[in-house]
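In: What follows is a predicted structure for the sequence shown.
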Amino acid sequence: MVFNDTIWSVHPSSINVHDKYVAVNGFDVSRDKQYIKIDGVASDNDDDEVCLQLLDVNLDYIFETLDIGNAMFGGIATGKFYASNLFSKEPHLRTPGLHVERISYNQAMLGNADIVSEWDNATRGVAIKAEIKQPNGRSSYIDGAIFPLNDSLDFHFSADKIDVRFMRPFMEAFTSDVSGYASGKARLYGTFKYIDMVGEVYAEDLKLKLDFVNTYYSCTDSIHLTPGRIDFHDVVLKDIFGNKAQLNGWVTHECFKKPRFEFRVTDARNFLCFDVTERISPDWFGRIFCNGGAFVKGIPGFIDINVNISTAPNSTFTFVLSDTEAAGEYTFLTFRDRAELEGDIKYADEDPRIAAVKRLKDRLSKRNDEEEQATVYRMNLQVAANPDGEMILVMDPIGGDRMRARGNGNLRIEYESANDEMKMFGSYALTQGSYNFTLQDIIIKDFTIKPGSSIAFHGDPLAATLDIQAVYSVNANLSDLDESFLQDKDLNRTNVPVHALLKVSGDMQQPDISFDLEFPTLTQDTYRKVRSIVSTEDMMNRQIIYLLALNRFYTPDYMGATTKGNELVSVASSTISSQLSSMLGQLSDNWSIAPNFRSDKGDFSDMEVDLALSSYLLNNRLLFNGNFGYRDKALNNNSFIGDFDIEYLLNKSGNIRLKAYNRYNDQNYYVKSALTTQGVGIMFKRDFDNIFSFLRRLKKKDNDKADDKKESEDEKSRKLLEREEVTDSLLMIVPRQ
């Protein structure tokens, strides 16, 4: 016998039927270690009784066959059912003891149940009382009835920390993972296909996953269930790090079908609101902590998310700007769906043409089901960006071109999954960051972004407008440009600090890239002499490439015969520096480590070794930049270099800072007796278009303070006058002695 696609064996038995008399002897149906046995006599006599015995029967088969849907019970049942007076108007049915091992509801295991039931002739239903002994050592109770003639049920639950995973099918419109415990009293009632629930439930350690942003949230609070509605009031919501926000919302449904929901999250502080990995979304991913709120509403198949936040510390967001498609991977092992394999076996004995048509119908049906299950997300994200959050723009995932930046700006991000289209609007002003510049995998250098750079978004993220300046610092010898610098009286030495300046502007996909040179220690006359040599764009590009690749200037052709530099040594030291910097840079995301080796002579007698360190600590409030190294120079009294800057942001915007520094005095640059220079102070920064707008702002603040002072004095005068009036009134009321 086939029952729900499962073969059961029917053993020999005898059944005698005569009028209102049925005698069953040894009826036995079994499968593996499960069996159902029936023995006894059914008649209208009280003394005749039929016994139905179950042993390890899987209830999942029964409820799947009945297609009850939202009332899917499961477990392994063992027990006996007794029936008498079956041919009378008031039959007597009872179950003195039915034990269900690992009873489940909606595929969520609840515990072990002991059930007592009896047929109620008055209500024409099966009255059921059950005790569920849960894995946590507690017990929950069920009292109710099933009415098979009306395809309905009515149960009262008294739960004590029962597992709430049975609620997942009712919340699948916005979450795929629910866990936690529930205590309280509730009523489950309705037909087998249209079911509802009411009650007051206390949820403890309730945890659910918001699928679109891939975040888990937990709470412990009361949930109010009324017919067709679930309400949440002032629920304290926690993310996986324990940060808190407040949740209010509701879910409406029609017998747990056609759900609609609205959730409002407010008072979020350092709250995890986005946690999408690169594997989930290769084009845009990251972990964003926020301050602010969000509003989420939707129905099955569509979810609308509106967020208004400011970035909080430890936030990172990566956007891949390249449209390069990832190469597919070839697999030697292919895993097939067992259901599909069984389908192929099912059609193997049929006519190939008919089987092909049926197989095509099955696959189309499956595809349609998958398309119906796809949920469309629409997101509107208003972000007040600040230096607490880091933005990473990846220009070339393969080559490694990427920019890491922090800054300020107001951004609006719109995304709709139906067409997989993202739009970004706003301007992002960079305050700090770095740009990893690569050229044909030969030159790999980290440029430091200058404050004041910006990225403007006008819709298409790939069509953003760039206005970025970045600096790469190096020491180079001016004599490689022209030997006349060796006799320049304005120079104490020809080996000077040089800033290679990278300028990126225009459309992000086809930006205009130009280069320039800055010399922090040169006089104006010497600088003009350098620019007279580096006077063309072609010469500038050559100088930049040499500075990045070899840490030295390019020698013009007319100087080629007299140059004394050893290019082979420069290539070797630059290559070693680049490779070490690439390896050490992968050790930590919090620290930037960049070693550098330089030498102008082939015997390495003038070796310079530098190690640049930088980091943002204490939620990006403490900025550290250091340069430590060794110089093998005979003219210097101190061969050790220990330069560092430490800045602490006294306010969130960072315009007031406490700064301390230590500088190594290169005595070839400066005529100082001390080996180092230290300093400490407070920095104040204010951006303005012109001096008049700055003065107007200060004047406005002074006027505001004066108004506040005047209001305060007026308030004091008013209170004094009221006090005098009260005193006069008291004098009038109190009789004189």
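Out: Sure thing, it's come through. Numbers count the residues shown, from 1 in each chain.
In: From now on I want contacts and neighbour counts done on CA atoms only, so please keep to that.
Out: Fine.
In: what number of residues lie near the closest residue to residue 11 other than its chain neighbours?
Out: Spatial nearest neighbour of residue 11, chain neighbours left out: residue 28 (5.4 Å); criterion: Cα to Cα, 6 or more residues apart in numbering. If you count neighbours by other Cα atoms under 10 Å, residue 28 ends up with 16.
In: again with the one 3 residues further on
Out: Other residues near residue 31 come to 13 when the count uses other Cα under 10 Å.
In: Surely it and residue 7 touch.
Out: Yes. Judged on Cα atoms under 8 Å, residue 31 makes contact with residue 7 at a distance of 7.2 Å.
In: a strand runs through residue 327, doesn't it?
Out: No. Checked against DSSP: H, G, I helix; E, B strand; the rest coil, residue 327 lies outside a strand; its state is coil.
In: Tell me if residue 64 really is in a strand.
Out: No. Judged by three-state DSSP, residue 64 forms no part of a strand; its state is helix.
In: do you know how far it is from residue 526?
Out: From residue 64 across to residue 526, the span is 89 Å (Cα to Cα, to the nearest Å).
In: Just list what the longest helix along the chain packs against, helices and strands only.
Out: Criterion DSSP state H: the longest helix present in the chain is helix 691-733. Based on contacts counted as 3 or more Cα pairs under 8 Å, 6 or more residues apart in numbering; DSSP states H and E, there is no element that helix 691-733 packs against.
In: roughly how far is that helix from the heart of the chain?
Out: Centre-to-centre, helix 691-733 and its host chain are 50 Å apart (Cα atoms, centre = their mean, to the nearest Å).
In: List the buried residues in stretch 128-147.
Out: Within stretch 128-147, the residues scored as buried using 16 or more other Cα atoms under 10 Å are 128-134, 139-147.
In: would you say residue 553 is within a helix?
Out: No. Residue 553: not assigned to a helix; according to three-state DSSP it is coil.
In: Pasting the second one now:
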Amino acid sequence: MLNTQFRMPSEQINFNGQNVQFANFGILDSSGNRATINGNILVRSFSDMNMDLRLRATNWQAMSSTAEQNKDFYGRLFLTTNMTIQGPLAAPSIDGSLNILKGTSVTATVPATQTTIQESEGIVEFIDASNPNRYTMLTTKDTSRKLGQFAPGSNINLNVSSDEEAEFSVIVDEGTGDFVKIRGKADLNTTVAPDGTLGIVGTYEIKEGSYHFNYNFIRRLFKIQPGSRITFSGDPNDAELDVTAVYEANVPPYDLVSRQVPDPSTLVFFKQRLPFEVEMKLTGPLMKPDINFDIVLPEDRNYRVSGDVQDLVNARLSQLRQSPSEMNKQVFALIILNRFVTENVFESGVEGGGVSN
């Protein structure tokens, strides 16, 4: 899955009775950056091993893979870490810090249906670089545990942070190609209790992001607003969203206000295109958020229309906010048709309306 080649050019492992000892044991990534392991493993038997290890790494590339190699989870992952690993091999206690660095670009795909997670067999391969056709896979006898599951008895406590330049993408729908891309700052504490329960506490604040919406041949870009955030308070499924994404539709307001204009002779002034912003607001639980829409005419712009035109448009938008069904109708008209619609959706006073990218 990681598809990263690691080198151990001249490292030694010392065997002293029942102890397997690591003294500055180095693992080099493809750029020569070093992860160092110190400590020992007490081996009473192959089914009874006890670890007392410290792992340190700086600007270390832990993953380098493509969608062709693993479409569910791929990309580049750079990290700095300082952690201790203690206890039984099957249920370790891990404590320390993990910092995700600039240069990271990781993509995950949301599966269309629940699938079996890859088993642990074959995840790590030791390859003789002088003869790549010969290799040995070191695996445990029990391969029934699935990747991503935590064994009972594990106790993990990691402080996880993310550089603002680290990029994460989620392919929401493989069929349509919808995906989300974000960069931001994470300050999280991740724990796994002895019963295997995963807990996350902290905040991920988005600095920059986008949601790429695809419908047939229609492509729309929603920009996620800086300051949007995901707040974790325990169970990651109970995380709270406070995210706003904006799509800009440069369209005339004619069909929006044609029935509100008091003087029909002035309707021509409403055929000027204006940069309306469609806001999609996601709040509440991560797994079942409340989704609300709004349409606004930004105030910090200079328009080639009079103040009276702007006032009438804003008054009409205020009316829409009193009727969620009417607001949603206009929102989806802007997204799909790239124009406003009148009460009769087949009637339009604007030439050249319809779908465009």
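Out: Happy to help now that I have it. From a predicted model like this one, the values you see are computed outputs, not experimental measurements.
In: Could I get the TM-score for this pair?
Out: Once superposed, the chains reach a TM-score of 0.71 (TM-score structural alignment, normalised by the length of structure 2), with 315 aligned residues with a Cα RMSD of 4.1 Å.
In: related to what we said a few turns ago, now the longest helix of structure 1: which residue numbers in structure 2?
Out: Counting by TM-score structural alignment, helix 691-733 of structure 1 falls onto no part of structure 2.
In: Which stretches in the stretch 51-200 of structure 2 count as strands?
Out: Taking DSSP state E, counting those that start in this stretch as the test, the strands found in the stretch 51-200 of structure 2 are 73-88, 93-100, 105-109, 125-127, 135-137, 155-162, 167-173, 178-192, 198-215.
In: can the ones you listed go into a markdown table with extra columns for distance to residue 56 of structure 2 and mean neighbour count?
Out: A markdown table is the format used below for the strands of the stretch 51-200 of structure 2 (distance: least, Cα to Cα, whole Å; neighbours: other Cα atoms under 10 Å):
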| stretch | distance to residue 56 of structure 2 | mean neighbour count |
| --- | --- | --- |
| strand 73-88 | 5 | 20 |
| strand 93-100 | 10 | 20 |
| strand 105-109 | 22 | 20 |
| strand 125-127 | 21 | 15 |
| strand 135-137 | 25 | 12 |
| strand 155-162 | 14 | 20 |
| strand 167-173 | 23 | 19 |
| strand 178-192 | 18 | 20 |
| strand 198-215 | 23 | 19 |
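In: Those strands: which one's closest to residue 40 of structure 2?
Out: Residue 40 of structure 2 lies closest, by Cα to Cα, to one member of the strands of the stretch 51-200 of structure 2: strand 73-88, at 9.7 Å.
In: What is the closest one packed up against?
Out: On a contact count with 3+ Cα pairs under 8 Å, 6+ apart, strand 73-88 of structure 2 meets strand 48-65, strand 93-100, strand 105-109.
In: Please name the nearest non-neighbouring residue to residue 198 of structure 2.
Out: residue 192 (4.6 Å).
In: That should have said residue 355 of structure 2, apologies.
Out: Nearest non-adjacent residue to residue 355 of structure 2 (Cα to Cα, 6+ apart): residue 337, at 4.4 Å.
In: Just tell me what the one you found corresponds to in structure 1.
Out: When structure 1 is aligned by TM-score structural alignment, residue 337 of structure 2 is paired with residue 550.
In: So what does residue 184 of structure 2 match up with in structure 1?
Out: Matched across to structure 1, residue 184 of structure 2 falls on residue 407, judged by TM-score structural alignment.
In: wait, doesn't its match sit right on residue 385?
Out: Yes. Contact criterion Cα under 8 Å: residue 407 of structure 1 and residue 385 qualify, at 6.9 Å.
In: residues shared between the contacts of these two?
Out: Common neighbours of residue 407 of structure 1 and residue 385 (criterion: Cα atoms under 8 Å, 6 or more residues apart in numbering): residue 428.
In: So residue 313 of structure 2 lies in a helix, does it not?
Out: Yes. With three-state DSSP as the criterion, residue 313 of structure 2 is part of a helix.
In: Now do the contacts for residue 226 of structure 2.
Out: Residue 226 of structure 2 neighbours (Cα under 8 Å, 6+ apart): 205-209.
In: What about residue 281 of structure 2, how many residues nearby?
Out: Neighbours of residue 281 of structure 2 using other Cα under 10 Å come to 19.
In: right, I mislabeled it, should have said residue 308 of structure 2
Out: 9.
In: Centre of the chain to the one helix or strand residue 308 of structure 2 maps to, how far?
Out: Using DSSP states H and E, residue 308 of structure 2 sits in helix 307-321. From the chain centre to the centre of helix 307-321 of structure 2 is a distance of 36 Å (Cα atoms, centre = their mean).
In: same thing with stretch 223-230 of structure 2?
Out: Distance of stretch 223-230 of structure 2 from its chain centroid, counting by Cα atoms, centre = their mean, is 12 Å.
In: Structure 1: matching residues for that one?
Out: Using TM-score structural alignment, stretch 223-230 of structure 2 pairs with 448-455 in structure 1.
In: In this structure residue 209 of structure 2 contacts residue 179, no?
Out: No. Counting by Cα under 8 Å, residue 209 of structure 2 stays clear of residue 179, with 10.8 Å between them.
In: you'd agree residue 250 of structure 1 is in a strand?
Out: Yes. According to three-state DSSP, residue 250 of structure 1 belongs to a strand.
In: In contact with it, which residues are there?
Out: Shown in contact with residue 250 of structure 1 (Cα under 8 Å, 6+ apart): 229-232, 261-263.
In: Nearest to residue 249 of structure 1 among those?
Out: For the contacts of residue 250 of structure 1, the closest approach to residue 249 of structure 1 (Cα to Cα) belongs to residue 263, at 4.2 Å.
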